[in-house]
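In: predicted model and sequence follow; I will ask about them next.
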Amino acid sequence: MKAARFVVGGKVQGVFFRASTREQAMALKLTGHARNLVDGSVEVVVYGDEAAIDRLETWLRDGPDAAEVDQLYREEIGAHDAPSEFLVR
């Protein structure tokens, strides 16, 4: 199992980014969470198969139709204590 943390910047709050990310993650059988950050970005932490995480990263580069992603940061993290579901916080 792998894990990654993404920070997505741009017009990503108020455009159903977190809910859409949850749908994508669940379809890819990933667990983790998506949450708004105070600087206007969205943090996405995911656990699962490396290929699925890579596919989610590709999706995060554009996000849902109303989003305008202008930054995407990825950090590999430890996969210990992986949650059993994907949450929107």
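Out: All right, it came through fine. Numbers count the residues shown, from 1 in each chain.
In: make it CA atoms for all contacts and neighbour counts henceforth
Out: OK.
In: and stretch 55-62, what's buried?
Out: Judged by neighbour count (16 or more other C-alpha atoms under 10 Å), stretch 55-62 contains these buried residues: 56-57, 60-62.
In: what are the contacting residues of that stretch?
Out: By C-alpha atoms under 8 Å, 6 or more residues apart in numbering, the residues outside stretch 55-62 that reach it are 8, 21, 24-25, 28, 68-69, 71-72.
In: ok so, going back, the buried residues of stretch 55-62 in helices, which ones?
Out: 56-57, 60 (DSSP state H).
In: before we move on, back to that, mark which of the contacts of stretch 55-62 are buried, thanks.
Out: With neighbours counted using 16+ other C-alpha under 10 Å, those contain these buried positions: 8, 21, 24-25, 28, 68-69, 72.
In: putting a second one here so we can go through both:
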Amino acid sequence: MHEHVRATAWVRGRVQEVGFRWWTRARALEIGGLTGYTSNLSDGRVQVVAQGTRADCERLLELLRGPGTPGRVTGVTEIWGELRPGYDGFAIR
């Protein structure tokens, strides 16, 4: 579970203009050890890119699917991949 990975997730629902990106960044910082970003997409979804241990990325995905999110999440789709360089901290874009 200490393998370092990249998780890219697309969150659907009422997730823009409700503080969702800020909330996601705060959760990533609480978990610790994650780098990446969260950004609004033009189709109303929010994209989340997280890099860190598989366990930490899975924890963030679990929180994105959980009941405590701002707005209303109707679905989360994710893909897993290799780490990519160039991320310092966890940003809101």
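Out: Yep, it's here. None of these values were measured; they are calculated from a predicted model.
In: quick one: TM-score?
Out: TM-score for the superposed pair, counting by TM-score structural alignment, normalised by the length of structure 1: 0.92. Supporting figures: 89 aligned residues with a C-alpha RMSD of 1.4 Å.
In: circling back to that earlier point, would CSV of the contacts of stretch 55-62 of structure 1 with secondary structure and distance to residue 2 of structure 1 be doable?
Out: Converted to CSV, these look like this (DSSP: H, G, I helix; E, B strand; the rest coil; distance: C-alpha to C-alpha, whole Å):
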residue, secondary structure, distance to residue 2 of structure 1
8, strand, 19
21, helix, 18
24, helix, 17
25, helix, 14
28, coil, 13
68, strand, 27
69, strand, 24
71, strand, 22
72, strand, 19
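In: which of those residues lies closest to residue 51 of structure 1?
Out: In terms of C-alpha to C-alpha, no member of these lies closer to residue 51 of structure 1 than residue 28, at 9.3 Å.
In: mind checking how far the alignment partner in structure 2 of the closest one is from residue 74 of structure 2?
Out: In structure 2, the residue paired with residue 28 of structure 1 is residue 31, using TM-score structural alignment. As judged by C-alpha to C-alpha, to the nearest Å, residue 31 of structure 2 and residue 74 of structure 2 stand 23 Å apart.
In: element containing the residue most central in space within structure 1?
Out: Centroid-nearest residue in structure 1, with C-alpha atoms, centre = their mean: residue 44, separated by 3.3 Å. In this assignment (DSSP states H and E), residue 44 of structure 1 forms part of strand 42-48.
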